[in-house]
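Q: Sequence first, predicted model second:
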Amino acid sequence: MFKHRHTLPLLAAMALGAGLAVAQAAHAQETLTQRVQEEKTMHLPARGMSMAQVEKQYGAPLRKLSPRGGDSAHHPTINRWEYSNFIVYFEKSHVIHAVLNTPAGNNRDPGAVN
């Protein structure tokens, strides 16, 4: 079946690598699903709230991160406010999304994101 003996170990290593990749993807999906469920149970700022409403209800953020975008009508300014447990994303001055600030996500240091 195989002309070279070294082909079999290579195929075994590739199969093992593929199996590990599938397991990692399944774990990532499980972690993401858990995070989404956790976000649903938390009282996070709602889509459409103004910056003033968020600050009145949740207090001042730990940091107001540098705005992104705003270079055209197709790329509106996105502001990010960091609180101890979550990050709020604003399009111009209204909430478009709020996410948990957890080690499971990629929000460990949102200020470092370009």
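A: Great, that's in hand. Residues are numbered from 1 along each chain as shown.
Q: alpha carbons only for contacts and neighbour counts from here, please
A: Will do.
Q: now the strands: where do they sit in this protein?
A: 63-68, 78-82, 86-91, 94-100 (DSSP state E).
Q: what about these, which gets the closest to residue 35?
A: strand 94-100 (7.8 Å; Cα to Cα).
Q: now the closest one against strand 78-82, angle please.
A: 40 degrees (axes from the mean of the first three to the mean of the last three Cα atoms, to 10 degrees).
Q: Quick one: residues contacting residue 89.
A: By Cα atoms under 8 Å, 6 or more residues apart in numbering, the contact set of residue 89 is 78-81, 95-98.
Q: Would you mind finding the longest helix in the chain?
A: As assigned by DSSP state H, the longest helix anywhere in the chain is helix 7-41.
Q: Can you give the distance from it to the centre of its chain?
A: Centroid separation for helix 7-41 versus its chain: 18 Å, with Cα atoms, centre = their mean, to the nearest Å.
Q: Below is an additional structure, to be compared with the one above:
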Amino acid sequence: MQKLLTTLLILLMSLSVVTISNAEVLLIERVEQSQATDRPKRASTMNQVRNQFGEPSRVVSAIGEPPITQWVYSNFTVYFENQYVINTVMHQANADEKGPKPLN
């Protein structure tokens, strides 16, 4: 009986290692995919972003000082300080993915 329990325990531990390995591969693939995705570059102007990517689906008005504006596109959100891109953040691929959530 104890041999059977030990074997089951080893089997369960093996499966959990395989599951963790697969999750890491998926995370690595997601990071590589986001790096290859065309998105606005830092220091681009609002006009350059609009010309390259079109109109955003939503604009979050400027907040704070210096004013920070958000333009939301389908795959990413662009953050501007005054008229210049300071960052672009990819959206979550699915609800289970860990990472920042867009503001509502």
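A: Received it, and whenever you're ready, just let me know what you need. Given the structure is predicted, the values throughout are model-derived calculations rather than measurements.
Q: Fetch the TM-score of the aligned pair.
A: Put the two chains on top of each other and the TM-score (TM-score structural alignment, normalised by the length of structure 2) is 0.63; 78 aligned residues with a Cα RMSD of 2.3 Å.
Q: thinking again about what came up before, which one, of the strands of structure 1, ends up nearest to residue 39 of structure 1?
A: Among the strands of structure 1, strand 94-100 sits nearest to residue 39 of structure 1 (Cα to Cα), with 6.4 Å.
Q: Where does the closest one end up in structure 2?
A: Using TM-score structural alignment, strand 94-100 of structure 1 lines up with residues 84-90 of structure 2.
Q: if we can go back for a sec, list the members of the contacts of residue 89 of structure 1 that persist in structure 2.
A: Checked against structure 2 using both residues aligned by TM-score structural alignment, their matches' Cα atoms under 8 Å, the contacts of residue 89 of structure 1 keep these contacts: 78-81, 95-98.
Q: Identify the residues contacting the match of strand 94-100 of structure 1?
A: So stretch 84-90 of structure 2 is contacted by 34, 39-46, 75-80 (Cα under 8 Å, 6+ apart).
Q: please redo it, this time with the cut-off set to 7 Å
A: By Cα atoms under 7 Å, 6 or more residues apart in numbering, the surrounding residues in contact with stretch 84-90 of structure 2 are 34, 40-46, 75-80.
Q: average gap between that stretch and structure 1?
A: Once fitted to structure 1, stretch 84-90 of structure 2 is off its aligned match by 0.7 Å on average (mean Cα distance after the TM-score superposition for structure 1).
Q: picking that back up, can you add neighbour count and distance to residue 18 of structure 1 and give the kept ones among the contacts of residue 89 of structure 1 back as CSV?
A: As requested, those are exported to CSV (neighbours: other Cα atoms under 10 Å; distance: Cα to Cα, whole Å):
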residue, neighbour count, distance to residue 18 of structure 1
78, 19, 38
79, 21, 39
80, 22, 37
81, 23, 39
95, 22, 40
96, 18, 37
97, 17, 35
98, 20, 34
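Q: Could you dump those into JSON lines and include distance to residue 25 of structure 1?
A: Listed next are those as JSON lines, based on distance: Cα to Cα, whole Å:
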{"residue": "78", "distance to residue 25 of structure 1": "30"}
{"residue": "79", "distance to residue 25 of structure 1": "31"}
{"residue": "80", "distance to residue 25 of structure 1": "28"}
{"residue": "81", "distance to residue 25 of structure 1": "30"}
{"residue": "95", "distance to residue 25 of structure 1": "30"}
{"residue": "96", "distance to residue 25 of structure 1": "28"}
{"residue": "97", "distance to residue 25 of structure 1": "25"}
{"residue": "98", "distance to residue 25 of structure 1": "24"}
